[in-house]
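J.: 3D model of this:
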Amino acid sequence: MQKNHKVSYFINFLGILVVFGIFALLFEGKAFGTSTQYIKGICTTACYTIIMVASLNLVVGCMGEFSLGHAGFVSVGAYASAIVSHALAGRGLPDIVLFIVALLAGGLAAGFTGVLVGIPALRLRGDYLAIVTVAFAEIIRVCFCNFPITGGGKTMSGILKLSGFYWCFWIMVVCVAIMYMYVRSRYGRTVKAIREDYIAAAASGINVTYYKVLTFTVAAFFAGIGGGIYAHYMTAMIPTNFNFMYSAELLSEVIIGGTGSFTGSIIGAAFLSSLPEMMRQFSQYRMLAYSVILVLVMVFKPGGIFGQWEFSLCRVLDKLAGCRRLLRKTVKGGA
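T.: You can find the predicted model right below:
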């Protein structure tokens, strides 16, 4: 890793610490009064939604393929992590250890499912791939509706309440950071080359299927992590929660934020996941507002709000330093 990259990562990490400190002060100081716990819950929802949306962005933004079955991987991770945490409960493990083990189990289960789906499906492209992913998600949903271990179509309740905002925040930071570094690695650059020109990449000797399946599996793994956090926050699930509309909602958040931009995924997921709660008093207009936002973004910013742009605190500081130098030169020149 180059020295300037290390400095940039360190400065951005300090910025994340400041953001976390602000949230901690607001929540611990009861800044929102009786609504503090409610707002903390909305922020927790935003954290696991960000992981799901960012993982889908690996497929849509980095790989350039549309997946309409991402909720299937989320559901695999959610149910697998809930089953593992239930099996390990009462064995003397600290809650954080139990939580991490359950999340890793959910991620691995979703990643393995991603391999099984990706090997045959990723030989297809465009609309055909989208249709296959929809079919996969429906197959998973129907299976969960019939497996006794997942509730057999009824609500799976009694899941341990392990997801808290502070833990979820740092898990979200780690997951997004790993995905960001993956995109910037040689694997990510290779996948982007495949996205730009599939035929040229294959002709140059790149194993196109391998890199696409690898990226698809990484995306499924982190979707499973997000699903595990969801399960241990909601403490009850039903397979119909992970239907086609949930996949479409995640995809719309990717598109609104900007395909290829993790900054867009973070902002889009945080805003749109909290929008239903912010408009709870106007529940009959929630879907109308959601649709209006989609239409406005597609009309005025077809590439998404952020396009492929990424926010960097180091870049902001450089611009401020440049403005300061320019101001000093102007003042000296005027004097």
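J.: From now on I want contacts and neighbour counts done on CA atoms only, so please keep to that.
T.: Fine.
J.: how deep is residue 322 tucked in, by neighbour count?
T.: Residue 322 has 12 neighbours, counted by other CA atoms under 10 Å.
J.: which SS class is it?
T.: Under DSSP: H, G, I helix; E, B strand; the rest coil, residue 322 falls in the helix class.
J.: any idea how far it lies from residue 12?
T.: According to CA to CA, to the nearest Å, residue 322 stands 19 Å off from residue 12.
J.: what does residue 26 give?
T.: As judged by CA to CA, residue 26 and residue 12 stand 21 Å apart.
J.: Residue 276 now?
T.: According to CA to CA, residue 276 and residue 12 sit 30 Å apart.
J.: With residue 111 instead?
T.: For residue 111, the distance to residue 12 equals 29 Å [CA to CA].
J.: Give me the more crowded residue out of those two.
T.: Of the pair residue 111 and residue 12, residue 111 is the one with more neighbours under other CA under 10 Å, namely 26 against 17.
J.: and the more buried one, what helix or strand is that in?
T.: For residue 111, the element it lies in under DSSP states H and E is helix 95-121.
J.: name the helices or strands packed onto that helix?
T.: Applying 3 or more CA pairs under 8 Å, 6 or more residues apart in numbering; DSSP states H and E, one finds that helix 95-121 contacts helix 70-88, helix 127-146, helix 208-234.
J.: Counting by contacts, list what the longest one packs against.
T.: Counting contacts by 3+ CA pairs under 8 Å, 6+ apart, helix 208-234 is packed against helix 36-57, helix 70-88, helix 95-121, helix 186-196, helix 198-203.
J.: could you redo the last one with a cut-off of 7 Å?
T.: Under the contact definition 3 or more CA pairs under 7 Å, 6 or more residues apart in numbering; DSSP states H and E, helix 208-234 sits against helix 36-57, helix 70-88, helix 95-121, helix 186-196.
J.: Of all those helices, which one comes closest to residue 64?
T.: helix 186-196 (5.4 Å; CA to CA).
J.: Okay, the closest residue to residue 182 other than its chain neighbours and residue 63: tell me how far apart.
T.: In space, and not counting its chain neighbours, residue 182 is closest to residue 188: 5.7 Å by CA to CA, 6 or more residues apart in numbering. In this view, residue 188 and residue 63 are 9 Å apart by CA to CA.
J.: One more sequence to fold, the one below, so I can look at both together:
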Amino acid sequence: MEYILHLSILICIYTMLSQSLNLAAGYGGLMSLAHAGFYGVGAYTTAILTTQFQLPFLFILPIAILINGLLSIIVASISLRTIDDYFIICTLGIQVIAFSLMNNWMEVTNGPLGIANIPMLNIGGYIFEDKFPFLLLTLSFTFIIHILISYIVNTSFGYTLRSLSEDELYTASIGKNIYLSKLTVFTLSGMIAAIPGVLYAYYISYIDPSSFTINESIFILSIAIIGGFRNLKGSFLASCFLILLPELLSFAGLPNSISANIKQIIYGTALVLIMIKSLKSQK
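T.: This is a model prediction of the structure:
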């Protein structure tokens, strides 16, 4: 039962991450490979503020969101000078820089040793010692983020984003500010990514740079792609699929070396099929 609760918490965390990326990539057309960096900033902010300053959750969460917002503006202002594939490469470079800082800034992040002894989550005197209450909390945040993003994409700004991702020239011709729209949606996406980062740090109670590599960014983007861009419910289903797949293969009794290869084959096949379906729908 504990293991099922653990997997459920991870599914919620990755659902939040993929939905936040879906806002930028699916609606804004900004395919980013820096999302694990924003995720990591949220986690490290939590670890540092709890272990060194003993700040409570209700202070840490808005601080982490604000820091991610400021960093997102900086990253966007650099990346948005490029377009299409160059934008992806630029965010890839920024992700590499973020990981390098986490891995080498010993005075702040403790480098590859990470930060341990993160205290249990405490809200109003209630300590989340067990997994079930923590699952309820992550479910609540997942639902709130889903509602928030659903609201954003159904406003006039959301329709501007849809138009922007389909045809920038047309969007500009009707008087919309392309740069400001992209900057705003990228910043919102990064700010939302801080929330699962905060929750992850409290849940695991130990973080290190290995959790926020480029592979993690690719994994988050893959969830968004498999779940379907502009499909927030699909992000949840894709998270379930990609997180539970290794567990199902292990239950099949296959050796780890074989199950890992089968996982990659299924994972790659799913991506190819989704991309083929996406290309057909655009014709």
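J.: Can you calculate the TM-score here?
T.: The TM-score (TM-score structural alignment, normalised by the length of structure 2) is 0.86; 263 aligned residues with a CA RMSD of 2.0 Å.
J.: Same list (the helices and strands packed on helix 95-121 of structure 1) but as CSV, adding mean neighbour count and distance to residue 8 of structure 1.
T.: Output for these, formatted as CSV (neighbours: other CA atoms under 10 Å; distance: least, CA to CA, whole Å):
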stretch, mean neighbour count, distance to residue 8 of structure 1
helix 70-88, 27, 32
helix 127-146, 18, 37
helix 208-234, 27, 24
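J.: how about the ones you listed, which one is nearest residue 45 of structure 1?
T.: Nearest to residue 45 of structure 1, of these and by CA to CA, is helix 208-234 at 7.6 Å.
J.: That closest one: what's the following helix or strand?
T.: Sequence order places strand 236-237 as the next helix or strand after helix 208-234 of structure 1, per DSSP H and E.
J.: okay, and that next one goes to which residues in structure 2?
T.: Aligned by TM-score structural alignment, strand 236-237 of structure 1 falls on residues 206-207 of structure 2.
J.: likewise stretch 197-206 of structure 1?
T.: Going by TM-score structural alignment, stretch 197-206 of structure 1 sits over residues 167-176 in structure 2.
J.: Give the buried residues for that stretch.
T.: 171, 176 (16 or more other CA atoms under 10 Å).
J.: got it, and stretch 228-245 of structure 2?
T.: 228-232, 234-243, 245.
J.: what about stretch 41-49 of structure 2, how far off from structure 1?
T.: Taking mean CA distance after the TM-score superposition for structure 1, the mean distance separating stretch 41-49 of structure 2 from the aligned residues in structure 1 is 1.3 Å.
J.: Give the aligned range of that stretch in structure 1.
T.: The aligned range for stretch 41-49 of structure 2 in structure 1 is 76-84, by TM-score structural alignment.
J.: what's that stretch in contact with?
T.: Under the contact criterion CA atoms under 7 Å, 6 or more residues apart in numbering, stretch 76-84 of structure 1 has outside partners 102-103, 105-107, 109-110, 150, 159, 224-225, 227-228, 230-231.
J.: let's go with 6 Å and repeat that
T.: Here stretch 76-84 of structure 1 makes contact (CA atoms under 6 Å, 6 or more residues apart in numbering) with 102-103, 105-107, 110, 224, 227-228, 231.
J.: next one: stretch 18-32 of structure 2
T.: Residues contacting stretch 18-32 of structure 2 (CA under 6 Å, 6+ apart): 88, 91, 161-162, 165, 185-186, 189, 192, 220, 224, 229-230, 232.
J.: Using CSV, please lay out those together with distance to residue 2 of structure 2.
T.: Below are those laid out as CSV (distance: CA to CA, whole Å):
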residue, distance to residue 2 of structure 2
88, 38
91, 37
161, 41
162, 41
165, 42
185, 37
186, 36
189, 31
192, 28
220, 24
224, 27
229, 32
230, 33
232, 27
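J.: Pick out the most distant pair among these.
T.: 91 and 232 (22.7 Å).
J.: okay, now the counterpart of residue 170 of structure 1 in structure 2: neighbour count?
T.: If you follow residue 170 of structure 1 across to structure 2 using TM-score structural alignment, you land on residue 140. Per other CA under 10 Å, the neighbour tally for residue 140 of structure 2 reads 13.
J.: And residue 299 of structure 1, by the same measure?
T.: Residue 299 of structure 1 has 11 neighbouring residues, counting by other CA under 10 Å.
J.: To which residue of structure 2 is it aligned?
T.: Under TM-score structural alignment, residue 299 of structure 1 pairs with residue 273 in structure 2.
J.: so which strand or helix has that match?
T.: Going by DSSP H and E, residue 273 of structure 2 is in helix 256-282.
J.: and that helix, which residues are buried?
T.: 259, 262-263, 267, 271, 274.
J.: now those residues as JSON lines including distance to residue 97 of structure 2?
T.: Shown next, in JSON lines, are these (distance: CA to CA, whole Å):
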{"residue": "259", "distance to residue 97 of structure 2": "32"}
{"residue": "262", "distance to residue 97 of structure 2": "32"}
{"residue": "263", "distance to residue 97 of structure 2": "29"}
{"residue": "267", "distance to residue 97 of structure 2": "27"}
{"residue": "271", "distance to residue 97 of structure 2": "27"}
{"residue": "274", "distance to residue 97 of structure 2": "30"}
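J.: right, and out of those residues, which lies closest to residue 169 of structure 2?
T.: Proximity of those to residue 169 of structure 2 (CA to CA) peaks at residue 274, which lies at 27.4 Å.
J.: Can you give me the distance of the one residue sitting closest to the centre of structure 1 to residue 262 of structure 1?
T.: The residue lying closest to the centre of structure 1 (CA atoms, centre = their mean) is residue 51, at 2.4 Å. To residue 262 of structure 1, residue 51 of structure 1 is 10 Å away according to CA to CA.
J.: Residue 219 of structure 2 matches what in structure 1?
T.: Per TM-score structural alignment, residue 219 of structure 2 is aligned with residue 249.
J.: Please give the element, helix or strand, for its match.
T.: In this assignment (DSSP H and E), residue 249 of structure 1 forms part of helix 244-257.
J.: Superposed on structure 2, what's the mean shift for that helix?
T.: Helix 244-257 of structure 1 sits 0.8 Å off on average (mean CA distance after the TM-score superposition for structure 1).
J.: Can you pull out the residues in contact with that helix?
T.: The contact list for helix 244-257 of structure 1 (CA under 6 Å, 6+ apart) reads 53, 68-71, 264-265, 268-269, 304-306.
J.: buried stuff in it?
T.: Neighbour-count burial for helix 244-257 of structure 1, counted by 16+ other CA under 10 Å, picks out 244, 246-257.
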